[in-house]
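S.K.: One predicted model, sequence on top.
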Amino acid sequence: MKKNIIFFVFFTIILSSCNNVPKPILYGSDSCHYCSMTIVDKQHAAQFMTKKGRSYSFDASECMLNYLKEIDKTTVATFLVNDYNKPGETIDATKATYLISKNIPSPMGAYLSAFANKEVAQYVKEKNEGELLTWEELRNRFK
């Protein structure tokens, strides 16, 4: 009986450590993994999680993109960015539409914002000018 309890506890710990959800960003206390600035901007933060379950948080999408130049990208399981239109809400970075607009500053000066919805991004672009990009176009720009 005691062996069964020990096995159950051990098995539960192992399963709970295999979490495929990134840890939440603690705004105001977490630091950017690339530039070490404190992450405070809920409209521009970004994050990725490795296949082993480690989360890396960034104060801006441009910091994440710059950090990706330094690592083996095949180890990344999930890319997330904050939706500019819904501060603090993360979206799949590979499906987001990006806007570079000099009228919308971002923490590191790339003027880069992410949107879950292409139509919303287009609307914001019409109001603020700029250029819309897909994830692949953005990745190519940051090579």
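M.R.: Cool, the structure landed. Residues are numbered from 1 along each chain as shown.

S.K.: CA atoms for contacts and neighbours, from now on please.
M.R.: Noted.

S.K.: Counting by contacts, list what the longest helix seen in the chain packs against.
M.R.: When every helix of the chain is counted residue by residue (DSSP state H), the longest turns out to be helix 2-17. For helix 2-17, not one helix or strand is in contact under the criterion 3 or more C-alpha pairs under 8 Å, 6 or more residues apart in numbering; DSSP states H and E.

S.K.: take a look at this one as well, against the first:
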Amino acid sequence: MKTLKHYSLLILLLIFISCNVSPKPIDYGNDGCHFCKMTIVDKVHAAEIVTKKGKVYKFDATECMVNFMNEFDTSEIALYLSNNYTKPEELIDATKATFLISKNISSPMGAFLSAFKDKIDAEKVQAEKGGELYSWTELLAHLNN
């Protein structure tokens, strides 16, 4: 009976560990983009999706993440994450981010798309570099047209 208890505890622990829904650090220069297969090197524009089962998909740019979404069952996605332009390597909730498309800021796939955690930061960069601001839903509509 004691052995059964131990096995049950072990199984529960393995289930908990394997279904951890959280971001994973991007290994810049080694990880590849799940959509376009390029190596992820840009620490400002990378992105991630985490499924409800904890599987992580990494992307070299938010635009690759959006393109991947068109080929994936989005009901399975728990987290949409983009790197914060003002704090490279910091993943932020893309659904709450403000996005700037500015021809004066290059991004890996040429969409000139950057994500900002704070709208105020996005507006400051927009005043400097030009471009248009988008919410997550506005961005999805814009990129899917």
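M.R.: Great, that's in hand. Just so it is clear, the model here is predicted, and its values are computed rather than measured.

S.K.: After superposition, what's the TM-score here?
M.R.: Overlay of the two chains. TM-score (TM-score structural alignment, normalised by the length of structure 1): 0.95; 143 aligned residues with a C-alpha RMSD of 1.0 Å.

S.K.: for the lengthiest strand in structure 1, which positions count as buried?
M.R.: For structure 1, the strand with the greatest residue count under DSSP state E is strand 76-82. Residues of strand 76-82 of structure 1 classed as buried by neighbour count (16 or more other C-alpha atoms under 10 Å): Val76, Thr78, Phe79, Leu80, Val81, Asn82.

S.K.: now for the fourth one: what does it line up with in structure 2?
M.R.: Just to be clear, that refers to Leu80 of structure 1. By TM-score structural alignment, Leu80 of structure 1 lines up with Leu81 in structure 2.

S.K.: is it true that that match touches Thr51?
M.R.: No. At 11.5 Å, Leu81 of structure 2 does not count as touching Thr51 under the criterion of C-alpha atoms under 8 Å.

S.K.: Quickly list what's touching both of those two.
M.R.: By C-alpha atoms under 8 Å, 6 or more residues apart in numbering, Leu81 of structure 2 and Thr51 have no common neighbours.

S.K.: In the buried residues of strand 76-82 of structure 1, find the pair that's most separated.
M.R.: Val76 and Asn82 (17.6 Å; C-alpha to C-alpha).

S.K.: re the thing from before, on average, how far is the longest helix of structure 1 from the matching bit in structure 2?
M.R.: Mean deviation of helix 2-17 of structure 1 relative to structure 2 after superposition (mean C-alpha distance after the TM-score superposition for structure 1): 1.9 Å.

S.K.: In structure 2, what range does that helix match?
M.R.: Aligning helix 2-17 of structure 1 against structure 2 (TM-score structural alignment) gives residues 3-18.

S.K.: Run through who's touching that stretch.
M.R.: Lys53, Gly54.

S.K.: Report the distance from stretch 64-75 of structure 2 to the chain centre.
M.R.: For stretch 64-75 of structure 2, the separation from the chain centroid amounts to 11 Å (computed by C-alpha atoms, centre = their mean, to the nearest Å).

S.K.: same check, this time on stretch 13-20 of structure 1
M.R.: 21 Å.

S.K.: ok, and for it, which residues are buried?
M.R.: Asn20.

S.K.: Ok, stretch 113-131 of structure 2 next?
M.R.: Here stretch 113-131 of structure 2 shows Leu113, Ser114, Ala115, Phe116, Lys117, Lys119, Ala122, Glu123, Val125, Gln126, Gly130, Gly131 as buried, counting by 16+ other C-alpha under 10 Å.

S.K.: just the helices in structure 1 please.
M.R.: 2-17, 61-68, 118-128, 135-141.

S.K.: just so I know, which of these lies nearest Asn103 of structure 1?
M.R.: With respect to Asn103 of structure 1, and counting by C-alpha to C-alpha, the nearest of the helices of structure 1 is helix 118-128 at 5.7 Å.
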